[in-house]
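Visitor: let me see the structure of the following:
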Amino acid sequence: MTEAVLLTETNAGVRTLTLNRPEKLNAANDALLLALTEAIAEADGDASVRVIVLTGSGRGFCAGQDLGDVSGRNMTFTEHLNHTYNPLIRAIRSCGKPVISAVNGVAAGAGASLALAGDVRLWARSAALIEIFSNIALVPDSGSTWFLPRLVGYHRAFELMALAEKVRSDEALRLGLCEHVFPDETFHQEVQAYAERLAARPANALKLTKQALNAAMTTTLDVALDREAELQQVAGDHWEHEEGVTAFKEKRAPDFRREYE
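Guide: Sure thing, here's the model as predicted:
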């Protein structure tokens, strides 16, 4: 039997989705991209899942598009992106659960876009990101032109894309491309521990926070203020808010998981 291109594991409310083409540094083919998009949607609809982790098997996170998979195909670049990568990136950003990009190795091309798309980016010490598109005279896609300049500014983003410069973990942390860097030897344990911390937080409030942040990235302050006021009412009407206030008054840790267990 052909080995699965995507591995799925759930532990303590954390759904880990592992890209599983290690012999190709997890370069993406259609089967992997479509399976990942479907898996994110499935996890989003599963009340027992509170956090989603995306990572890679072997030495790589994702080396971008498997060029051999599209060679000779009767499909335009636009059609391919709209069929595979664009639905995947939209699924990550619209997902109501926090998504962690656990970058265990090289993230190149569209793999770099995938690494940037998470709500939290955790890197292994040996990880690296490279916007490699210009090496084959293509334009960065799969969200890179949206994510990268918002993190590092237009000019640094252009330089990284134009020169296809590799960004290693120490510089990635300095530039804000990741939130934490962990040793390779303990990377997966550190990611799981971080994800479980996030899973203990109020799921509804985090979903609404993600909605507010996504909307605020492309709107005015006045619109963002109105949106915050609307979402604050939704959050305040939820049982999590009552639990948080009650726990504060009783001087105990809130239990934001009780309704889901």
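Visitor: C-alpha from now on. contacts and neighbour counts both.
Guide: OK.
Visitor: which ones are touching Cys178?
Guide: By CA atoms under 8 Å, 6 or more residues apart in numbering, the residues touching Cys178 are Val120, Arg121, Leu122, Trp123, Ala172.
Visitor: strands of the chain, start to end?
Guide: 6-11, 14-19, 51-56, 60-62, 99-103, 106-108, 120-124, 128-130, 166-168, 180-182 (DSSP state E).
Visitor: out of these, which comes closest to Phe248?
Guide: strand 51-56 (24.5 Å; CA to CA).
Visitor: so which bits of stretch 171-190 are buried?
Guide: Ala172, Leu173, Leu177, Cys178, His180, Val181, Phe182, Asp184, Phe187, His188, Glu190 (16 or more other CA atoms under 10 Å).
Visitor: and this one, so I can compare the two:
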Amino acid sequence: MTAPLRTETEAGVRSIVLTRAEEYNTITPQLRDALRGAIDDADADPDVRVILLRAEGPAFCAGYGLDWSTEMQAAEAASDRVWDSVADQRMLSTFVDVYLKLWYAAKPTIAAVQGWCIAGGTDMVLCADIVVAAENAVFGYPPARVWGTPTTAMWVYRLGFERAKRYLLTGDEIPARTAADIGLILECVPDDELLGHATALARRMARLPGNQLEMLKLLCNQTAENMGLASSRTLGTFFDGVARHTQEGRDFVRRAGEVGIRQAVRERDDPFGDYGSRTSPTAPRRS
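Guide: Next up is the predicted model:
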């Protein structure tokens, strides 16, 4: 099995690199566990001042791996027990808590994004302090249409009320240039400049004393905490479980079992004409 990530350290910057390129770096329990350890190790290393999250391949992260997640829900539906919301919240929190390590790490975190960064991929990446994207990047939360809500609830804090509602109430895709213009991410750069640009920014930050970086990050993040971020993400995580167990959510899982995940997702997104609905049948699976 291919390792889900690798790490590198240079000039005070710890790079955490997602390595499941052929699977579009979709989220699995194995990736969750590896990412937890990698962020903790970087945050504890006195030689590291900045953490840079990036990915190999054509996509940064195309969401959760729908093969294992829909199979898990289908098995749950076949059991004699009704849906246990508390157990669901506990299970999903094992993922959410890892994404939030990017937010709560004492050290600054930067994400460099190319290609798809959608659904669960946005739950992860929007927890980074700064997001830089290539022009070919695409953001969005298509499960808003059925089967999910943003668990880490970072959309309003980055976009404000109306823009967050505009994109969550449609699930529409957001090209990188638009994402930068509306403030979802910091900036958009040419594809071939992404790695160099993000690395240079991380190294520039790493020139500051570590204690200065940690104080300034905490000062900025505390504003969102005071606005109620903790309660927002608790509700987002709970509602994600609810959305997967509405009649429409259960119908989506049933349909996926009948025709396959790829076709079920196409049927959800084709009326909107975005994401993989405009691409070839080899487009990534995404939650």
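Visitor: still on that earlier bit, could you dump the strands of structure 1 to JSON lines with distance to Leu231 of structure 1?
Guide: As requested, these are arranged in JSON lines below (distance: least, CA to CA, whole Å):
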{"stretch": "strand 6-11", "distance to Leu231 of structure 1": "30"}
{"stretch": "strand 14-19", "distance to Leu231 of structure 1": "25"}
{"stretch": "strand 51-56", "distance to Leu231 of structure 1": "21"}
{"stretch": "strand 60-62", "distance to Leu231 of structure 1": "35"}
{"stretch": "strand 99-103", "distance to Leu231 of structure 1": "20"}
{"stretch": "strand 106-108", "distance to Leu231 of structure 1": "35"}
{"stretch": "strand 120-124", "distance to Leu231 of structure 1": "22"}
{"stretch": "strand 128-130", "distance to Leu231 of structure 1": "35"}
{"stretch": "strand 166-168", "distance to Leu231 of structure 1": "37"}
{"stretch": "strand 180-182", "distance to Leu231 of structure 1": "29"}
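Visitor: most tightly surrounded among those?
Guide: strand 60-62 (a mean of 31; mean count of other CA atoms under 10 Å).
Visitor: and that one, what does it pack onto?
Guide: With contacts taken as 3 or more CA pairs under 8 Å, 6 or more residues apart in numbering; DSSP states H and E, strand 60-62 of structure 1 sits against strand 106-108, helix 110-117.
Visitor: give the aligned range of that strand in structure 2.
Guide: Using TM-score structural alignment, the residues of structure 2 aligned to strand 60-62 of structure 1 are 59-61.
Visitor: return the distance of the matching stretch from the chain's centre.
Guide: With CA atoms, centre = their mean, to the nearest Å as the basis, stretch 59-61 of structure 2 stands 9 Å off its chain's centre.
Visitor: also stretch 71-83 of structure 1?
Guide: Distance, centroid of stretch 71-83 of structure 1 to centroid of chain: 24 Å (CA atoms, centre = their mean).
Visitor: just stretch 211-218 of structure 1 next, same as before
Guide: 16 Å.
Visitor: report the two of the contacts of Cys178 of structure 1 separated the most.
Guide: Most distant of the contacts of Cys178 of structure 1, by CA to CA, are Val120 and Ala172, 13.2 Å apart.
Visitor: alignment lookup: Met217 of structure 1 to structure 2.
Guide: Checking TM-score structural alignment: Met217 of structure 1 goes with Ala224.
Visitor: to clarify, my last question referred to Gln189 of structure 1.
Guide: Match for Gln189 of structure 1 (TM-score structural alignment): Gly196.
Visitor: got a list of what its match touches?
Guide: Contacts of Gly196 of structure 2 by CA under 8 Å, 6+ apart: none found.
Visitor: would you mind measuring from the residue nearest to the spatial centre of structure 1 to Ile100 of structure 1?
Guide: In structure 1, the C-alpha nearest the mean C-alpha coordinate belongs to Gly118, at 2.1 Å (CA atoms, centre = their mean). Separation of Gly118 of structure 1 from Ile100 of structure 1 (CA to CA, to the nearest Å): 5 Å.
Visitor: over to Ala43 of structure 1?
Guide: Taking CA to CA, one finds Ala43 of structure 1 at 13 Å from Ile100 of structure 1.
Visitor: can you work out which residues contact both of the two?
Guide: By CA under 8 Å, 6+ apart, the residues touching both Ala43 of structure 1 and Ile100 are Ile52.
Visitor: which one among the contacts of Cys178 of structure 1 gets closest to Arg197 of structure 1?
Guide: The closest of the contacts of Cys178 of structure 1, once distances to Arg197 of structure 1 are taken by CA to CA, is Val120, at 12.6 Å.
Visitor: my guess is that closest one contacts Gly176. True?
Guide: No. Look at Val120 of structure 1 against Gly176 with CA atoms under 8 Å: they stay out of range, at 10.8 Å.
Visitor: neighbours of Gln212 of structure 2, how many?
Guide: 10 (other CA atoms under 10 Å).
Visitor: map it onto structure 1.
Guide: Match for Gln212 of structure 2 (TM-score structural alignment): Ala205.
Visitor: its match touches Ala235, doesn't it?
Guide: Yes. Counting by CA under 8 Å, Ala235 is a contact partner of Ala205 of structure 1 at 5.9 Å.
Visitor: much appreciated, bye for now.
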